[in-house]
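How does the following fold in three dimensions:
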Amino acid sequence: MTRSVVDSFPELVTSAASAGTIQALRLAIPAAAAWVAAAFAVGWSASTGLRAGVGSGILAVAAWGAFGRYAGRHRGGLDAPPVVWLSVVQRIVVAALVCASGAFFAVAWRVAAISNSPVARLAAVHQTAYVDLRIDSDPQPLVGRDGRVRAAFAATVLRVDDEVGPGAFRLHVPVFVVARDPGWFTVQPSQRVRATAHLSPARERALEAAVADVRGPPTIQSGVVWWQALAGAVRRGVQRAARSLPAGPRGLLPGIVDGDTTQLAPDVQADFATTGMTHLVAVSGTNLAIFLGAWLGLLRRLTYRRRWHLLFGVMGILAFVVVARPQPSVLRAGAMGLIALLGSTIGSRLSALAVLSAASLLLIYANPALARSYGFALSVIATASLLVGAPPLSRWMGRRIPAWLAAATAVPLAAALGCAPLIVSFTGRVSVFTVPANLLAEAAVGPATILGILTGAVAVVWPWAGSVVAHLAGIPCAWIIWVAHFFARLPGATMRWPSGFGGALSLAVVEASAVLAIRGLAARRRRRTGKPRTGPLADARFATPALTGSIARDWPVSD
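Okay, here's the model as predicted:
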């Protein structure tokens, strides 16, 4: 390596950093390390997780010292690696080890608290007990082996009283509840109930103390807190207002607004799965971006004070999370929104990929169970695919087709390429028409979301007017259903592919090979014509836009 190359390397690194690449990597790699660590540690004992955390911390200290000694011995030599580059690698490696150590400790602490609880000990011997529960999620229908429908939901045990043991214990441990009585479908999050439950060991690799098979109806001990009551009223308002719509839009409208798919027809669900459109009823970044853009746009017309924008923006995000329920994709979108709002308020220039990484890291620490959540993984991967892949794809296609069509096509194409390996690992199928289906449906998502939110808000105070707005929202919902039905009925709508890790890896290799082949063709054409690089992902390193100014304008939309 010549002196000129060595001297020029810091400028290259500085140029990359100015585009946000180094900043994004400093957060993306540590966040990924914490995610992987938490995913493994969830299946370990507390002692194993504790040892892994200590080991990662020791490795972080050793790596910091090793990088420092290496840089000190080779500083100034012609063959030495550039100090700027070495410093960047040192910080990223050490940060990754520290974040992984923190994830190991976070999981170990939760595993210890759960495994040592009285509920876990009773579940180990399949004991029946009286339990006081706090409802943490909406009951969902679960069909048992006998064909009977049961209510399934997450809850927290606050008190357990063994029927044959020494007495009652007050505690705070999560459980998964399966209730046979239909009265359990009426309970709401934050309510406290008492019931008799048969406790059995928790599901594999789940951060919960037991599976509680509840017998008999719930005994309500306390009502719903006011914010959950208001959120429940909005959700019920959307359902009531949509009752007069045709079957398809009647089930889809609540799904788009708040993720409630209990009324969605089975044939519509099948069409969405076939065409890769199920993300439309998994409330996430797209819905929050539309809602927050409209909300902040209204605020800008009412006041120009930035501090009020931050306050009401945070209130809007929290309200959205409560109404849509804290599903993994909703939590990811909400965390990104809060970080982006804070950054824009203080004038900090943050790349969207850095915001995604920070949000993922914080959520993994707060709730390590998300590390093994399929929905959370899809949400993060889809968002990262849009941020990294959509801009260069749009620029590349924009040289061949109209710019507006290139920008619109790049979004579903990038998301499809990024999520396909994970989806195929579970389903064993590849949706062939997912890009054109999502391209045609996306134009109706915004109107359906805005009108759906307006339906819920109006229906709470004026049900008749809410029904009128719901009929307007039913128009874009009907279009989305028609698009899904049309593409799902085309020959070859899905293609079989091996499932599991092997299938995901093979599909990722095929996608990467296709991208490299296209780039190779573009390179040969460039050598013949002397034109600059035009292949897809040619500038992917610099494809993370900065989140500054208007959140509505620069929001990283995702599914």
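
switch to C-alpha atoms for all contacts and neighbour counts from now on
Will do.

Distance of residue 52 relative to residue 97?
Counting by CA to CA, to the nearest Å, the gap from residue 52 to residue 97 is 11 Å.

and those two? which has more neighbours close in?
residue 97 (25 against 21; other CA atoms under 10 Å).

from the middle of its chain, how far away would stretch 383-395 be?
17 Å (CA atoms, centre = their mean, to the nearest Å).

And it, what's buried?
For stretch 383-395, the buried set under the neighbour-count rule, 16 or more other CA atoms under 10 Å, comprises 383-395.

now do stretch 126-137
Buried residues in stretch 126-137, counted by 16+ other CA under 10 Å: 126-137.

Columns distance to residue 360 on top of the residues you listed, output as TSV?
Below are the buried residues of stretch 126-137 laid out as TSV (distance: CA to CA, whole Å):
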residue	distance to residue 360
126	36
127	38
128	38
129	37
130	37
131	34
132	32
133	29
134	27
135	25
136	22
137	21
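
ok, back up a step: show me the buried residues of stretch 383-395 that map onto strands.
Of these, none are assigned to strands by DSSP state E.

got the contact list for stretch 359-366?
For stretch 359-366, the surrounding residues in contact (CA atoms under 8 Å, 6 or more residues apart in numbering) are 31-32, 34-35, 38, 102-103, 106, 331-332, 335-336, 339, 370-371, 380.

Figure out how far it is from the centre of its chain.
Chain-centre distance of stretch 359-366: 11 Å, with CA atoms, centre = their mean.

Flag every buried residue along it.
359-361, 363-365.

Next, the contact list for residue 108, please.
Residues near residue 108 by CA under 8 Å, 6+ apart: 41, 45-50.

State the helix or strand in which it lies.
Secondary structure assignment for residue 108, by DSSP states H and E: helix 83-115.

so residue 332 touches residue 379, yeah?
Yes: using CA atoms under 8 Å, residue 332 is in contact with residue 379, at 7.4 Å.

Where is the longest strand in the protein?
If you go by DSSP E, the chain has its longest strand at strand 149-162.

ranges for the helices of the stretch 1-150 of the chain?
3-18, 21-41, 46-74, 83-115, 118-124 (DSSP state H, counting those that start in this stretch).

In a markdown table: those helices, plus distance to residue 481.
Output for these, formatted as a markdown table (distance: least, CA to CA, whole Å):
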| stretch | distance to residue 481 |
| --- | --- |
| helix 3-18 | 44 |
| helix 21-41 | 36 |
| helix 46-74 | 47 |
| helix 83-115 | 42 |
| helix 118-124 | 45 |
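
closest to residue 505 out of these?
Taking CA to CA, helix 21-41 is the member of these nearest to residue 505, at 16.9 Å.

Next, the structure of the following sequence, for comparison with the previous one:
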Amino acid sequence: MGTAGAAGGPRRSRSSGPDGPAAGRGAGGIDHRRRSLARPAAAGVVGHGVRRCRGPGHRPGHDVTVRSTVERSGRAHRHTRRDRDHCECRDHRQRHRSRDPAGSGHPPGRIPGGRGDRRRRRTGPGRRRDRSESGRPVGRRGLGHRDRHRRCGVRGGGRERCHRQFRLGGSGWCADRPELRRRHRAGHPARGGTGDGRQHRRLAGAERAVHLDRAAPGDFRDRPGPVRAVGRAGRRRVTVGGTRIPSADPAPTDPDGDGARSASPGCADDDRPDPPDLRLVPIALTAWAGCLLVPPGGPPGPPAVIAAAGAAAVLLGLAVRRPRWRAGLLAALLGLLTGLLVAGLHSAQRAADPLRVAAADGGSASVAGTVDGYPRPVASRFTDPAANSAAGPTADPTAGPGSTSGAAGDGQRWAVTITAHAGRVSGVEWAELDSPVTVYGRGPTWATLLPGQAISVSGRLASPARADLPPTLTSRRDARPESAPPWWYQAAGAVRSTLRDHASALPPDPAGLVPGLVVGDTGGIDDRLDADARTAGLTHLLAVSGSHFALLCGLAVLLLGAAGPRVAALGGLAVVIALVVLVGPEPSVLRAAVMGLVTVVALLSGRRRTGVPALAGAVLLLLLVEPALARSAGFALSVLATGALVLVAPWWVAALHYRGVPRGWAQLLCIPVAAQLATLPVIVAISGSISLVGVLANVLVAPVVAPALLVGMAAALCGPWWPSAAQVLVAVAGWLLDWMATVAHTLARWPVAALPWPATPAGVTVLVMLLLGAVAALRRRRPRHLLLAALVGVLGVLLPVKVVGVGWPPPGWLLVACEVGQGDAMVLSTGDPGTAVVVDTGPDPVVMDACLDRLGVTTVAVLMLTHLHADHVAGLAGALDGRLVGPVLTGPGRDPAGTWHAIESAAHVTGSIVSTPPVGSTYRVGALTLTVLGPTGEFHGTESDPNNDSLVVRAEMDGRRMLFTGDIEPPAQQALLRSPEALRADVLKIPHHGSARTLDRFLRAVDADIAVIGVGLDNDYGHPSPKLLAALASAGTGTVLRTDLHGDAAVVVDPAGGGLGTRVRGPDGVITTVSVRE
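Have a look, this model is predicted:
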């Protein structure tokens, strides 16, 4: 047998033999061994390529081929011998000689010392890299390579194998037959199909097969990512140079536990989405950052210049040190500089605007301009009785028109954005202007204005609350149209008005939702629904947003797809333009429209249609046109939500679908979750709370939104020409949207609907880090379990505290005196959740805002400022911030004048009406009735005229009376005692923080059971006076609530006996009961 082996029998060699190179391949059909550069010589000939063994017991069949391999170290080349230098021991040869059919004495498929007799390849992260993987060019070893295999104790030889490797089942057996290598269980499936080896006709000489779905190293000239696998069950196809090559290797399952698989058996296609094209993202983000660095009110200051210079230096440094990143970093630097330049030019132009300069001085203007958008009602549920003579002595703030049809008469106030082209500003004529201005007016003509219509207005200018907003102009006259709008806006106006008229026959909630969802007309949505939708995370469905454009444009492309891609793209473009005309140029609408246009252009040009380039292009284009959008919260919410739907949601859907969840259900769950998580930091920065029911609410209403939108759009289009069909369709849409209103109202009432979160930059930053950590942890199985356990633990602690421990505001509350220091701030319940009446705002806006947040107040139906002292009005900004505010009522005093102008300017920004109600005026808000009792006239020559001019109001709810007296002193008290029967009340807000200047006769006339004193701890005035406290005891007032001792103090209706009770919330948040009176 040795002779036969020496004579060139069928010994299986890695470099020769009848099977060629494939005979020596390892598992999977991949040649893991290095090709020999020398060919074997003829049997029995000693020469190049053959080495004769000189060990004891040598036989001719033991001669093996010399494998001389070139290894490069710099420029030096050396040849090393890789083969055996002696024969194996005699007992080993006798034991295994019979197993070699060629008589060589070695197991089949083995050459002792060759590359084929390596140990079984490890699969962990620390294993040696195979030749089939990228990382170094073929035929080279890294410098400093050392053989990791143990020698058998023989010096001066090549790599040796210990004989125990050739035991039954050892690693030296059957390298080309993996199914026989291990005795206990099967290893990986046998491979070896065509397409994996170097001999494939589609693989060049320098290419080699790769391991699918294995992350590639980040070295230069390596592939950028793992190779994907697609194909039918049991087959795998490798993409090489754009060509798919089949392989017989069945696809693995999900080894990493991250939900991303190659292809599952029996799956016809790959579930994983295509990788996004992120090339435009850096330039869009840096352009956004550049716009944010420029202040809106003037040129960039030193902080902005330093920040921009630092960012530019970092980008340039990275571009120099990282050649592969150079193009992307230079593009990002270009975006940063472009954003700085464009925003700086717009800021300089805005600072030089004549209307803005005149508004800073409180001047007047008479301008001619063009209407830019549809009129929107301002405080339409709150009617000012002083301005509406038709209301008579009693006016209902909740009885507004509820729509934008103009049927409200002169009492409805409207806001219209126009672009002024010429006019007279502060006595100076301007022939050429291009200044945006927001006009507030009252009258029937304002509701009929349409975009593109030329009008002339005049009034008083005021500066906006933020420098990036246009100045405001309050007109005391009706609008004066000077030309008709274009025909397309006339058609859009007819569609909007007919849809609004048909929806008015529906119940209140659907009547406002149908126009709002279809055409963006939100004038009919009442405050209660708006507040509940905000709590439930459904505000994006109350008006037109990007999802509406996506749905309608996608439907148009789908219906026109049979006519070809160009016709479908043109149809989608027509839908985008029509929606912009119908809805109006709102920030979210503009973003969605531009994104749709970018997608259509990509379709027409034949480029790949992906959402990320379209979104990045839309952001970049909108910021170049209007850099002020960089500071718009609505714009940020739109971009973040769309980015989450494009980048995150497809991968989560694929992961759930891989785990057996139907694709439709996976989309229904993943889309709202991705959108909610992406927009959560911005929402927290705005509202200061985290909605815990947002995902559930969106999942519940998702099945009805798309049908309601399509049916409502059909009703809008049919309205002007087929009214009967439009009425039927509107009824169907209203029936669907009534479910959305029910979900919003129900979930908003849950005690765990929202959790407070600090809206400070530090709080938002912590929230972002937590979200990023949670998303990263979800990609691995073990951290995923830990994250779930931590979430359950946190909710297990917070939810019981929210449900049981907090209890604020207490059930049945009528009045809450906020602890604001030395000042007054009273909040009255109206019976409607989220709606309240505020009497004075205290000295600190932050404290006032926090008190209203604790009470869950999102709508201030009526805001009363008794007089203009700072301890009563300085916290006005806290009451206005982020809330709907109705009319602002003040006393007749205007001293100090600066405070009065500040109140007017702040009210104009929110669209509120500032007025002094006459004595006897009555306001009804929900279950609460307000009656103005004083002052009967302005006081002159008293010790404190502003205090005596305080507004005195009596509030009544469920038969309980409360009297609010401001800081009135004896002259005003004596004037009120002329009608003592009107003063009778159950609760009295003590005048002037409990000073001694309160008449005993006044306290006895009121005869209150509970007295409330707004006073600061250890104040310098000695309030409350001991004399006053003794007078209260003499008058029979049994309970005295003091904010300095009790904190936030509430008067409640006791649920047991129906009497009045009190609850107080101390500084530590502990709620206690002071007393209960039957």
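
one step back: distance to residue 349 of structure 1 added to the buried residues of stretch 359-366 of structure 1, as CSV?
Putting the buried residues of stretch 359-366 of structure 1 into CSV (distance: CA to CA, whole Å) gives the following:
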residue, distance to residue 349 of structure 1
359, 16
360, 19
361, 19
363, 22
364, 24
365, 24
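
Name the nearest of these relative to residue 515 of structure 1.
Relative to residue 515 of structure 1, the closest of these is residue 360; by CA to CA it sits at 27.4 Å.

In structure 2, what residue corresponds to that closest one?
When structure 2 is aligned by TM-score structural alignment, residue 360 of structure 1 is paired with residue 619.

try residue 176 of structure 1
Under the alignment (TM-score structural alignment), residue 176 of structure 1 maps onto residue 438 of structure 2.

for that match, what are its contacts?
Residue 438 of structure 2 sits next to 415-418, 470-473 when contact means CA under 8 Å, 6+ apart.

Would you check that residue 260 of structure 1 makes contact with residue 254?
Yes: using CA under 8 Å, residue 260 of structure 1 is in contact with residue 254, at 5.4 Å.

higher neighbour count, those two?
Legend: neighbour count by other CA under 10 Å for residue 260 of structure 1 and residue 254, higher for residue 254 (30 against 23).

For the more buried one, I want the exact helix or strand it lies within.
helix 247-258.

now do residue 415 of structure 1
Element membership of residue 415 of structure 1 [criterion: DSSP H and E] is helix 403-427.

tell me which residues in that helix are buried?
For helix 403-427 of structure 1, the neighbour count (16+ other CA under 10 Å) marks 406-425 as buried.

cool, and stretch 50-62 of structure 1?
50, 52-54, 56-57, 59-60.

Nearest residue to residue 197 of structure 1 in space, please, no chain neighbours.
Among residues not flanking residue 197 of structure 1 along the chain, residue 214 sits closest, at 4.2 Å (CA to CA, 6 or more residues apart in numbering).

Report how many residues lie close to that neighbour.
When neighbours are counted by other CA under 10 Å, residue 214 of structure 1 comes out with 24.

how near is it to residue 194 of structure 1?
Going from residue 214 of structure 1 to residue 194 of structure 1 by CA to CA gives 10 Å.

Check residue 122 of structure 1 too.
17 Å.

now stretch 282-294 of structure 1: which residue numbers in structure 2?
Against structure 2, stretch 282-294 of structure 1 falls on residues 543-555 (TM-score structural alignment).

what's in contact with that stretch?
Applying CA under 8 Å, 6+ apart, the contact partners of stretch 543-555 of structure 2 are 516-522, 571-573, 575-576, 579, 583, 588-589, 591-593, 596, 638, 642, 706, 709-710.

and the buried residues of stretch 383-395 of structure 1 as TSV, adding distance to residue 551 of structure 1?
Output for those, formatted as TSV (distance: CA to CA, whole Å):
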residue	distance to residue 551 of structure 1
383	16
384	18
385	20
386	17
387	15
388	19
389	21
390	19
391	18
392	22
393	23
394	21
395	23
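
mean deviation of the next helix or strand after the longest strand of structure 1 from structure 2?
Next helix or strand after strand 149-162 of structure 1 toward the C-terminus (DSSP H and E): strand 168-179. Taken against structure 2, strand 168-179 of structure 1 registers an average deviation of 2.0 Å after superposition, with mean CA distance after the TM-score superposition for structure 1.

Show me what counts as buried in strand 168-179 of structure 1.
Neighbour-count burial for strand 168-179 of structure 1, counted by 16+ other CA under 10 Å, picks out 169, 172-179.

Isn't residue 740 of structure 2 up against residue 698?
No: applying CA under 8 Å as the test, residue 740 of structure 2 and residue 698 come out as separate, 9.2 Å apart.

burial of residue 796 of structure 2, as a residue count?
The tally of other residues near residue 796 of structure 2 (other CA under 10 Å) stands at 11.

go on, residue 451 of structure 1?
22.

same deal with the one 5 residues further on?
Residues near residue 456 of structure 1, counting by other CA under 10 Å, number 30.

Repeat that for residue 305 of structure 1.
Applying other CA under 10 Å, we find 10 residues neighbouring residue 305 of structure 1.

again, but for residue 766 of structure 2
Counted with other CA under 10 Å, residues neighbouring residue 766 of structure 2 total 14.

Equivalent analysis for residue 769 of structure 2, please.
11.

What residue in structure 1 is paired with it?
Counting by TM-score structural alignment, residue 769 of structure 2 lines up with residue 509 in structure 1.

Regarding its match, which helix or strand does it belong to?
Assigned by DSSP H and E, residue 509 of structure 1 belongs to helix 500-529.

buried set for that helix?
Across helix 500-529 of structure 1, burial judged by 16+ other CA under 10 Å covers 500, 503-505, 507-508, 511, 519, 522-523.

Including distance to residue 116 of structure 1, could the residues you listed go into JSON lines?
Shown next, in JSON lines, are the buried residues of helix 500-529 of structure 1 (distance: CA to CA, whole Å):
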{"residue": "500", "distance to residue 116 of structure 1": "34"}
{"residue": "503", "distance to residue 116 of structure 1": "39"}
{"residue": "504", "distance to residue 116 of structure 1": "37"}
{"residue": "505", "distance to residue 116 of structure 1": "38"}
{"residue": "507", "distance to residue 116 of structure 1": "42"}
{"residue": "508", "distance to residue 116 of structure 1": "41"}
{"residue": "511", "distance to residue 116 of structure 1": "46"}
{"residue": "519", "distance to residue 116 of structure 1": "56"}
{"residue": "522", "distance to residue 116 of structure 1": "60"}
{"residue": "523", "distance to residue 116 of structure 1": "61"}
